[in-house]
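1. this one's sequence-less:
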């Protein structure tokens, strides 16, 4: 498997824990590739809606997951790669609350996870990979050289999402967001296949009261302990 030949760092955790930001910063710092595994499930949720595939139809969702036309295109300014679905930049569309909720639904299906497993592992190419998700360290890259499980309180994560949505000009209830975060956590942690749980050898980090810089430094320290040092 690719992850045995190429150094892989996994950062798992719930939505809003900051793992996406940390993964991107870490990948840039190390010169590694970056995998946003959650984007794959969001893409599937969006593709299902566009192709009229019911979220209850596990078999059709699995076929769509295996064959959907997706790609990630690097931006010239080094920011998050553009997420492409059938040739269209859907980077913003897949970040909506509705798509996120539906992504959590389709991610619970074993057939869908199996269909996307090899697509995720294919991202592990030289010089290395930083993988962001919920089961990166437990299922997708079990032999990763360093694993982190990043979390934060549900209230703090809802507050972060609330600020993002307000900044976008969207009207949203903070109380409703807290409830949505808690329900998604429960669904992700209790699904039968690949539940969101820390790998037994993952380092646990709580970002509730930490700045992005403080979290990044802690993760860099974990990675350094595994033998990977950022280039000088």
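-> In hand now; what should we look at? Values in this document were obtained by computation on a predicted structure and should not be read as measured data. Numbers count the residues shown, from 1 in each chain.
2. Please count neighbours and contacts with C-alpha atoms only from this point.
-> Noted.
3. Once you drop chain neighbours, what's closest to residue 144?
-> Counting by C-alpha to C-alpha, 6 or more residues apart in numbering, the nearest residue to residue 144 once its immediate chain neighbours are dropped is residue 8, at 4.9 Å.
4. wait, the one you found sits on residue 140?
-> No. Using C-alpha atoms under 8 Å, residue 8 makes no contact with residue 140, being 10.6 Å away.
5. Looking at the two, which is more packed in?
-> Neighbours were counted for residue 8 and for residue 140 using other C-alpha atoms under 10 Å; residue 8 has more, 29 against 22.
6. Now the closest residue in space to residue 141 that isn't next to it in sequence: which helix or strand?
-> Nearest non-adjacent residue to residue 141, counting by C-alpha to C-alpha, 6+ apart: residue 3, 6.2 Å away. For residue 3, the host element (DSSP states H and E) is helix 2-5.
7. quick one: that helix to chain centroid distance?
-> Offset of helix 2-5 from its chain centre (C-alpha atoms, centre = their mean, to the nearest Å): 20 Å.
8. Please apply the same query to stretch 189-209.
-> Centroid separation between stretch 189-209 and its chain, computed with C-alpha atoms, centre = their mean, is 12 Å.
9. Please compare the first structure with the one that follows:
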């Protein structure tokens, strides 16, 4: 059966990563968390004191960054590695969330990460989530999803996610962070967040995670069947 590329774009805290991860698992596909890639770059910039206004520093830094994903057998999911080191826990910290949108809008950063993302997805059989997957990274993806949800619901989900990781963050601070990221993501010059013309909108405001997963898996199976050689011969 033919493998396809599934591109899932949308706003922060809509359930993109959790849904994409489980959709990949259900289909036996590779999950690529592009948001984690930009978080890893943000961590590298902070650890190495890279100035966001110094183009030479940025160019030198991105040339030394390699992000990969390694299966964590204990968790049954992929951890993010930055230059061979597991940074999965650190990149989920709030201080990274507060800076990642500023880093990810830099053209040199996006060019470097998009090149890595395209290499990772070259053989297809991938589920990739982010902001510009269906519009820039894989505009030819066979299935494009655009996820959105009510702002308060998104903030509640993010706060719950942080609490599960032992991080206590004020609800208003989370709301402010999401609003800031939405503004930056949708108005940035390089690869702004927007819905691809052929994307299917999935509003997760009133959907349980399991319902989100089922909806996208069913869409994917329909598209895989449509793309398979057996289907074209019938």
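-> Thanks, I have it. Computed from a predicted model, the values in this text were never measured in an experiment.
10. Would you mind reporting the TM-score between them?
-> For this chain pair, the superposition-based TM-score is 0.90 by TM-score structural alignment, normalised by the length of structure 1; 225 aligned residues with a C-alpha RMSD of 1.9 Å.
11. all strands of structure 2, in order?
-> 5-10, 30-33, 67-72, 77-82, 85-86, 126-130, 143-148, 200-203 (DSSP state E).
12. so which of those strands comes closest to residue 96 of structure 2?
-> strand 77-82 (14.2 Å; C-alpha to C-alpha).
13. What residues sit buried inside that closest one?
-> Judged by neighbour count using 16 or more other C-alpha atoms under 10 Å, the buried positions of strand 77-82 of structure 2 are 78, 79, 80, 81, 82.
14. Please apply the same query to stretch 57-76 of structure 1.
-> Those would be 58, 61, 62, 64, 65, 66, 68, 70, 71, 72, for stretch 57-76 of structure 1 by 16+ other C-alpha under 10 Å.
15. ends of it, how far apart?
-> Terminal residues of stretch 57-76 of structure 1 lie 39 Å apart, using C-alpha to C-alpha, to the nearest Å.
16. show me what contacts the equivalent of residue 9 of structure 2 over in structure 1?
-> Using TM-score structural alignment, the equivalent of residue 9 of structure 2 in structure 1 is residue 12. When contacts are counted by C-alpha atoms under 8 Å, 6 or more residues apart in numbering, residue 12 of structure 1 touches 19, 132-137, 147-150, 196, 198.
17. Next, count neighbours for the residue opposite residue 56 of structure 1 in structure 2 once aligned.
-> Structural correspondence for residue 56 of structure 1 with respect to structure 2 (TM-score structural alignment): residue 53. Counted with other C-alpha under 10 Å, residues neighbouring residue 53 of structure 2 total 9.
18. now residue 192 of structure 1
-> 11.
19. which non-adjacent residue is nearest it?
-> residue 108 (7.5 Å).
20. Please apply the same query to residue 86 of structure 1.
-> In space, and not counting its chain neighbours, residue 86 of structure 1 is closest to residue 69: 5.0 Å by C-alpha to C-alpha, 6+ apart.
21. Over to residue 113 of structure 1?
-> residue 107 (6.5 Å).
22. That neighbour touches residue 42, doesn't it?
-> No. Using C-alpha under 8 Å, residue 107 of structure 1 makes no contact with residue 42, being 9.1 Å away.
23. what residue of structure 2 matches up with residue 113 of structure 1?
-> In structure 2, residue 113 of structure 1 lands on residue 110 (TM-score structural alignment).
24. and what of residue 144 of structure 1?
-> Checking TM-score structural alignment: residue 144 of structure 1 goes with residue 141.
25. One more: residue 21 of structure 1?
-> Looks like residue 21 of structure 1 aligns to residue 18 there (TM-score structural alignment).
26. Spatially nearest residue to its match, not counting backbone neighbours?
-> residue 209 is the one closest to residue 18 of structure 2 (C-alpha to C-alpha, 6+ apart), at 7.8 Å.
27. since we're on the one you found, how many residues are nearby?
-> When neighbours are counted by other C-alpha under 10 Å, residue 209 of structure 2 comes out with 16.
28. What's the separation between it and residue 15 of structure 2?
-> On the measure of C-alpha to C-alpha, residue 209 of structure 2 and residue 15 of structure 2 end up 7 Å apart.
29. Switch the strands of structure 2 over to JSON lines; also include distance to residue 114 of structure 2.
-> Output for the strands of structure 2, formatted as JSON lines (distance: least, C-alpha to C-alpha, whole Å):
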{"stretch": "strand 5-10", "distance to residue 114 of structure 2": "13"}
{"stretch": "strand 30-33", "distance to residue 114 of structure 2": "12"}
{"stretch": "strand 67-72", "distance to residue 114 of structure 2": "11"}
{"stretch": "strand 77-82", "distance to residue 114 of structure 2": "16"}
{"stretch": "strand 85-86", "distance to residue 114 of structure 2": "21"}
{"stretch": "strand 126-130", "distance to residue 114 of structure 2": "11"}
{"stretch": "strand 143-148", "distance to residue 114 of structure 2": "17"}
{"stretch": "strand 200-203", "distance to residue 114 of structure 2": "22"}
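30. That's all I had, so thanks and see you.
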